[in-house]
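Enquirer: need coordinates for the following:
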Amino acid sequence: MKQHILPAVRLTVVTLIFFSGVYTLAVLGAAQLFPNQGKGEIIEQNGKRYYANIGQSFTDDKYFNSRPSAVGYNAAGSGGSNKGPSNEEYLVVVQARIDTFLVHNPNVQEADIPVELVTASGSGLDPDISEKAALVQVERIAKIRNVPVQTLQDLVKAHIQGPLLGMFGPEKVNVLRLNLALDQLK
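Expert: Model prediction:
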């Protein structure tokens, strides 16, 4: 028994020291090499501070809607709903989101609604949507803001971010950046 307990205690102490100290300091040191030293992407506009890398709630019809959040956009409580596509409760929530989207976007067919506009991400804090998800909302926003559709389509295209390092992940549009730019249109 002694031959098993002593190595286990040593391993526990070494692991505790490594992950509590060495690893934490290594991650903190690496974060210092990035913009804002790992404190997130902060955007300041009109005297307000926004975090571009955390999903925000945009439900007003004059803005591009962001992806729904299972945690109410609470960064302290990041997480998904943990309900699968066969869960009845989940299907009711998704259908309600579809119905709401169609009420606010009457010219869109149900089959044309991108999935990320009616389902929450795994973190509940996804700040991005696809180009298609942004473009499907253009007509509604153009009508409300009295802006040409082409102007808004160009704005969306100007805010498309390519995949990480040109190959990891899909193209995306940051909803916060897009809506801030939308407010700057004259």
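
Enquirer: alpha carbons only for contacts and neighbour counts from here, please
Expert: Will do.

Enquirer: for stretch 177-186, buried residues please.
Expert: The neighbour-count check on stretch 177-186 (16 or more other C-alpha atoms under 10 Å) flags 177-179, 182 as buried.

Enquirer: and for that stretch, what are the contacting residues?
Expert: 45, 52, 63-64, 155-156, 159 (C-alpha atoms under 8 Å, 6 or more residues apart in numbering).

Enquirer: how about the nearest residue to residue 85 once chain neighbours are set aside, secondary structure?
Expert: Excluding the flanking residues, the one nearest residue 85 by C-alpha to C-alpha, 6 or more residues apart in numbering is residue 91, at 6.8 Å. Three-state call for residue 91 (DSSP: H, G, I helix; E, B strand; the rest coil): helix.

Enquirer: another for comparison:
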Amino acid sequence: MLNHIRPAVVMIALFTGVLGVAYPFAVTGVAQTVFSEQADGSLVRDKAGKVVGSALVGQTFAEPVYLHPRPSAAGNGYDASSSSGANLGPLNPDLIAQVKTDADALRAATGAAVIPADAVTASASGLDPHISPAYARLQAARIAQARGVAVQEVSKVIEQHVEGRTFGVLGQPRVNVLLTNMALDARFPRPAAEG
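Expert: This next block holds a predicted model:
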């Protein structure tokens, strides 16, 4: 019986050491060496060095001076502890009513005939940090008016932050909301009372 137990114990110890200790340390070491910024969470810092968010996780911006993210179904909105989509199918009457209401409100506010889909639908995770360039451009007039600057100036900042497809073929062009909002604040500083 000992001849059967000994190999099992040795294999458990060996695989625990290799797969439970050595492999995670090796992967962490490679990640920290080659992709240190991403391995640390792609943290975004302000001028003072304070962490204001992550380039990989969306957050709520509701003030008119900022680019607004897409809707979020994660908890109360952009709650990383409740990451999830709405799980409502495209034919669900509740989703259809919500999208129609949101699209009508956005049409009334912007005068746009066509509303980008990401302006009225949540992402699968509810934490998407990006919006489409079309949705970002749709918000330029509101931001310009709230900041008291020309629409063309806000549009320049937005265009400078349009990211292309990954490796030229993966995904769609996108705009990171947090990074663009930080650039807007840097380009058009707001009075201290507003900030």
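
Enquirer: now the TM-score, please.
Expert: Between these two chains, after superposing, the TM-score reads 0.80 (TM-score structural alignment, normalised by the length of the first structure); 172 aligned residues with a C-alpha RMSD of 2.5 Å.

Enquirer: what is the burial count for the residue nearest to residue 85 of the first structure?
Expert: For residue 91 of the first structure, the neighbour count with other C-alpha atoms under 10 Å is 15.

Enquirer: counterpart of it over in the second structure?
Expert: Matched across to the second structure, residue 91 of the first structure falls on residue 96, judged by TM-score structural alignment.

Enquirer: tell me the spacing between that match and residue 74 of the second structure.
Expert: 19 Å (C-alpha to C-alpha, to the nearest Å).

Enquirer: for residue 66 of the second structure, same thing?
Expert: Counting by C-alpha to C-alpha, the gap from residue 66 of the second structure to residue 74 of the second structure is 21 Å.

Enquirer: what residue is smack in the middle of the first structure?
Expert: residue 126 (1.5 Å; C-alpha atoms, centre = their mean).

Enquirer: that one: what secondary structure?
Expert: Residue 126 of the first structure ends up coil, using three-state DSSP.

Enquirer: please pull up the equivalent of it in the second structure.
Expert: Using TM-score structural alignment, residue 126 of the first structure sits opposite residue 128 in the second structure.

Enquirer: can you pull the contacts of its match?
Expert: 56-58, 70.

Enquirer: which stretches of the second structure form helices?
Expert: 2-15, 23-34, 36-39, 93-110, 133-138, 140-147, 151-160, 177-187 (DSSP state H).

Enquirer: superpose on the first structure and give me the mean offset of the shortest one.
Expert: Between helix 36-39 of the second structure and the aligned residues of the first structure, the post-superposition mean distance stands at 3.0 Å (mean C-alpha distance after the TM-score superposition for the first structure).

Enquirer: could you name the helices and strands sitting against that helix?
Expert: Using 3 or more C-alpha pairs under 8 Å, 6 or more residues apart in numbering; DSSP states H and E as the contact test, no helix or strand touches helix 36-39 of the second structure.

Enquirer: the same query, at a cut-off of 10 Å, please.
Expert: Other helices and strands packing on helix 36-39 of the second structure, by 3 or more C-alpha pairs under 10 Å, 6 or more residues apart in numbering; DSSP states H and E, are helix 23-34.

Enquirer: returning to that earlier point: and the residue nearest to the centre of the first structure, how close does it get to residue 182 of the first structure?
Expert: 20 Å.

Enquirer: check residue 165 of the first structure too.
Expert: Taking C-alpha to C-alpha, one finds residue 165 of the first structure at 27 Å from residue 182 of the first structure.

Enquirer: kindly report the same for residue 4 of the first structure.
Expert: Where residue 182 of the first structure is concerned, residue 4 of the first structure sits at a distance of 64 Å (C-alpha to C-alpha).
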